[in-house]
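>>> sequence and predicted structure below; questions after.
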Amino acid sequence: MPFLPSTRLMLFMLGSIGLITLPHAWHIPPVLFSFFTLLLLWRLLSIWQPRYLPNRFGVFLLMLLGIGLLYSQQHSVFGRDAGTSLFVVALGLKLLEIHGRRDVYVIVYLAFIVAVTQFLYEESILMALYILLVCGVLLATLITQNSHTPQTLAALKTSAAIILQSLPLALVLFVLFPRLEAPHWSWLDDDIHAKSGLSNTLEPGSIAELSLSPELVFRVKFDGELPPPAQRYWRGPIYASTDGVSWRAPPVLGRENNPDQPTFSDPSYAYTLMMEPQKQNWVFALEMPTEFGGGLRRNGLYQLITNKNPGDRAEYQISSSPSYNSGGISKTERKENLQLPGKPSDRVVELVKQLQGKQARPELFIGNLLQHFRQENFHYTLSPEAMPDKPIETFLFERRAGFCGHYATAFVYLLRVAEIPARVVGGYQGGQINEVGGFLEIRQADAHAWAEAWLEGRGWVRFDPTAAIAPERIERGVNVDLQIASGAVNFSPVQLDAKTLSWLQRGRQLWQSVDYNWQRWVINYDTVNQKAFLQSLGIDNFVKLGYWLVISVAGIGGVVAWRLLRPNRRRQDPALRLYRQFCAKFAKAGLSIEIGDGPQTVAERAKKLRPDLAEAIERITALYIRLRYQADSEAGDLQVLKKLVARFRV
């Protein structure tokens, strides 16, 4: 006989598949997801109208259409997006050809693979819980498929029980089983996803655009006290060469060794920095990094570079000291950081002369320049007027309103005119403290630009002209939410303690703390972290690890088997339980029920005792026999029996 899946089974399966593929609506091309959705709805309609199902030739034509759409959108079957699209389209096509139980199993197993591909896009704890939920529904589909009397609630309960029983074993395998680092199949991955952030070029307004982005860049947890706000500068790219409009990072090839190694003095701060996926291989360390773990190197511009894939989330152990002396400067560096795009205008030369540039010590000129920014009605704004023609001069003498990039580039330009080597530094400043988790969150809205000047005997020294105009930007940091909502500069209020925070802020920080620990201890549990954890338990070789695995797996398996197989823990049949309640009511009325009496014998004796209840007795007995001993019972029979027993009175 042809295999005809039940309506309940099909609804279960199609519902779970719809839930599993739903998040991919944001991951794969809309054309391909629409094609899959059409196939899913087609199969759903065919549950009640089987004649609408396509024949083999129709399925073949749909397959060719799917291949054509896949190729037109992805141009390949390799890579994250292309591979995921291939599985989703194949799943949709397979739904249209169910000829036996094997096809149901193939569809369910393929759906499990599609569920796993969600973690290629998002690894948050919410996504993990969502996938666990929909996989539970998918598992209930298999239970329904193999049940003689399928019931929705019972299948879901059984699925949940199986998942709960498997979690301890999954936890042991996650912690103890050797981690297999996936190779970087860069030649297979043609998926390029742009990420916002700093780049090798600093252009007018580029940092102002980032100031309206809440995107998380990295999180930092200090081992001890946090550095004061005025020292929370997270160093990024250096911008040295300019054409008068944009500034670019200098080449670092062949400049890995500095003329002098920097020297440091107390205080020193040790911290764990977790970088979010980025498009550059930069790690934004607290200025200036002194010690850093494997996978990091410090280039000739004192910037930390990672050899890990920047598209992956990564964690680093770093120590930094804000008090440092970088030492001398080479002829190449001096020339590079005195470069000007052309001869400065008379107004610029006059301003430098007025502020005693070239005439006094560099420190005096720098102090005069910062005082000039404070006293000459300069303003700090996120939306300055456009300055397409000679932006530095226009900013200095006409507009006098700009963002940190305007102040930093103008400051460096004037120092170079005064023959003081200077450069622009990009990075992030500040960060929001998570009072619940005790860590800093740095977002794109914290992007900042400042300046460095080389001074004799001191090396490269940081100067932040923004602090001269808006000191609250440095001392209090950015209020990301208000700044994004208003599109204008907004600073955080004076730091609040946990008691002062609103319940909404505490709830959000609590969730961010949970997410931080999930990313740190679960997602980033790689080979290095596993090795360190196992060594803390005394497991330092594969023999000991094997003993731990065998003992743990056997112990958990034994406990689960004992709980499942011991007789006194086996669940009583619900129909038998209801029938015993029925017999107990008659026993109180004086009916004698002996061991070995069948339901028909009990029914005959009960009717003789209460002829007026004969109809109810026969109906309850018939329903019980049907549920207990016959294969043609229906899903609603148990509920009917429950109502009859509850209403029955002797």
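Arrived safely, thanks for sending.
>>> C-alpha from now on. contacts and neighbour counts both.
Noted.
>>> in three-state terms, how would the residue nearest to Phe222 when sequence neighbours are not counted be classified?
Spatial nearest neighbour of Phe222, excluding adjacent residues (CA to CA, 6 or more residues apart in numbering): Tyr271 at 4.1 Å. What DSSP: H, G, I helix; E, B strand; the rest coil gives for Tyr271 is strand.
>>> what do you get for Ala194?
Strictly by three-state DSSP, Ala194 counts as coil.
>>> secondary structure class for the residue nearest to it when sequence neighbours are not counted?
Counting by CA to CA, 6+ apart, Lys279 is the residue found nearest to Ala194 once chain neighbours are left out, at 7.2 Å. Counting by three-state DSSP, the backbone at Lys279 sits in coil.
>>> ok, Lys279 - how many residues close by?
17 (other CA atoms under 10 Å).
>>> one more structure, for comparison:
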Amino acid sequence: MDVLTNRTLFVFLLTAVGLIALPHSSHLPGPLVIFFFVMLIWRFIGIWYPRRLPGKILLYGLTFTGLALLYQQHLGWLGRDPGTSLFMTALSLKLMEVKRQRDIYLIAYLAFIVAASQFLYEQSMFMAVYIVFVCSVLLAAMVMINSRQANIKASLKKAMTILMQALPLTLIIFVFFPRVEAPRWLLFEDPNRAMTGLKDSMEPGSISDLGLSDELAFRVKFTGNIPPVASLYWRGPVFSYTDGKRWSQGRHQETGMKPSVPEFSGDVYRYTLLMEPQDKPWVYALDMPTGFSDELFQNADYQMLTRKAPDKRSEYQLTSSLYYNTGLLQEDEWVRNTQIPGAVSPKIRHLITALQSGTQLTEQLVGNIMRHFREEGFSYTLIPPLMETNPIETFLFETRTGFCSHYAAAFVYLMRAAKVPARVVTGYQGGTLNEVGGFLEIRQADAHAWAEVWIKGRGWVRFDPTAAVAPERIDQTSYFQQQFGDELAHLVPRRNLQGSFEWLKTTRELWRSLDYSWQRWVINYHSANQLKFLASLGISGLNKMIYWLIAGIVVFTAVLSGYLLRQRQKQKPKDKALQLYARFCKKMTARGLVIRAGEGPQDFAGRINLVFPELAGPVDRITGLFIRYRYGKAPTKEDLSLLKAAISELRIKKGCSAKAKSRFNF
């Protein structure tokens, strides 16, 4: 088979290249993706119309165009996106220049690199399965080239066999090979890469941008019972400073102040939290954390932060208690959490006076504000109206409709206007239970804002004003159906599928459970987790790790080699012509003539004819039939039958031509 002219091979190879490049179309610049697939389609056309392929001058022009697009789209050469685009462009240009078999090898090698680069963008189990599949197709193309047979089915089978044979060795290396973390300065960071999630400031309505996002924020697996859904508040940034519209953390977070240690009571919940990559070092612990791993620490507002790189998926061990008392409030905390920009407007002052009427305890004032939200025509919506000026007053007296951030901001402002310390807390509320894997999925749609009020004798106490207006916020499905109808309810991650759709829910949860295990045990298998896992097996220290690695490789190589040798012996084809010729040689051995090592059939026949001239005719016939069947261009079964008959009919009398044999000293 001429690999350079075989259409089946080229169609197979180009299909594999197209499948490998396809996932990159979602994150690389559009002009570069279009350039690549135009070149790929052009090469497909060239399979049937070789004259349509570009000549040398046009190829130079295409190369210049590709390089210009690279520079124009990325304004540089280093980094994840520029590097991937460079390999994609080089691959597309190389497709147009295939003159030798080694060019096909180069295309395959570039395609393997492009396939591996996909893991720089997505590391899900689905993507891993997809990349293994397309690499199997590419490997099958390589098998087809080397075997010089255009048999797609046999090549795919051979490629899968090679991959299965390599799998055990891959597992051994994955488990035992020392994992070295690259220093951050060595990594090419992409400052323009966008990540969704909560921000370090809040304006009324800002969290509503995440309300329809199904993107995963983090996953939690509890050891033991899971707290009630209404208690699942995952603490994030705390905002104490406001300019009347925007809420932020304030300068006290920059001083490195440590929080006072709360007093905890009630049950303690232990859980493993798997954070998705983000652009902030925030870890959303269940409010309030009582213990956490060494790589975590708390700021002055009890928010958890990590010392790890936040743009990587990370796992943390934490414990939390739902009942706590944060204790006394320092003077600077009092000032910070009663701060209001400017003077309180007459409308708000009049409202506060009415709400404080007859109250002596802070809890009573909180109850009155909650009752005001519930009974005075306030409503909950994901599409609040714009409030450019005086957003608090506009919300309280005009629009009376908003998202959780509107209610939290207005509630805190009213408490501060009444000289009660209060602050806004953002994070996530609730979560979707995966019944198959037994873990919670918290998505961006679960982003939430609530309030904390300092109460004497109790410390900081959480209040959720949104619950006063929309208690169904806990059941997102019913709320979405009320707001948008069934046509948009499918966007809610906590949808409760019933009846005939139960199998779909189970299948979805099974897949997400597998992906959760994949992320924890494969993607998150970094150096620290490796040391913990090997220590549980009694393997501690770098030396033992290397010994086990070498031993595993040696044992696997020995077992695989023995298996392959045994299979080769079993699968060794039986040559019937050789078997028949061996019978012929055995007959001659019985009469004193043994074929010599390296002696060909014709030389052996000549020696036989000298000793037994009377057998010259039958021996020449046997030799001719054997050579024609085994080495001829068109052997037939009839030749094999004639050879078998000629050998069976050969008869050698005992003692014949003994004189001749003695004379020639055979």
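Structure received. These numbers come from a predicted model, not from an experiment.
>>> re earlier: quick one: contacts for the residue nearest to Ala194 of structure 1?
Applying CA atoms under 8 Å, 6 or more residues apart in numbering, we find Lys279 of structure 1 in contact with Ala194, Lys195, Ser196, Gly197, Pro310, Gly311.
>>> could I get the full set of strands for the stretch 251-400 of structure 2?
Listed in chain order, the strands of the stretch 251-400 of structure 2 (DSSP state E, counting those that start in this stretch) span 263-275, 282-283, 285-286, 289-292, 296-298, 304-306, 314-325, 379-380.
>>> save the ones you listed as CSV, and put in mean neighbour count too.
Listed next are the strands of the stretch 251-400 of structure 2 as CSV, based on neighbours: other CA atoms under 10 Å:
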stretch, mean neighbour count
strand 263-275, 17
strand 282-283, 24
strand 285-286, 28
strand 289-292, 20
strand 296-298, 17
strand 304-306, 20
strand 314-325, 19
strand 379-380, 20
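>>> how about those strands, which one is nearest Leu210 of structure 2?
Proximity to Leu210 of structure 2 (CA to CA) singles out strand 379-380 among these, at 15.2 Å.
>>> can you tell me what sits against that closest one?
So strand 379-380 of structure 2 is contacted by Arg400, Thr401, Gly402, Phe403, Cys404, Thr466, Val469, Ala470 (CA under 8 Å, 6+ apart).
>>> again, 6 Å this time
Thr401, Gly402, Phe403 (CA atoms under 6 Å, 6 or more residues apart in numbering).
>>> count of neighbours near Val417 of structure 1?
Summarising burial for Val417 of structure 1: neighbours were counted as other CA under 10 Å, giving 20.
>>> now which residue in structure 2 aligns to it?
If you follow Val417 of structure 1 across to structure 2 using TM-score structural alignment, you land on Ala417.
>>> and that match, how far from His350 of structure 2?
Remark: distance between Ala417 of structure 2 and His350 of structure 2 (CA to CA, to the nearest Å) = 11 Å.
>>> cool, Leu433 of structure 2 as well?
45 Å.
>>> those two: who's more crowded?
Neighbour totals were compared for Leu433 of structure 2 and His350, and Leu433 leads with 19 against 11 (other CA under 10 Å).
>>> OK, contacts around the more buried one?
Phe439, Leu440.
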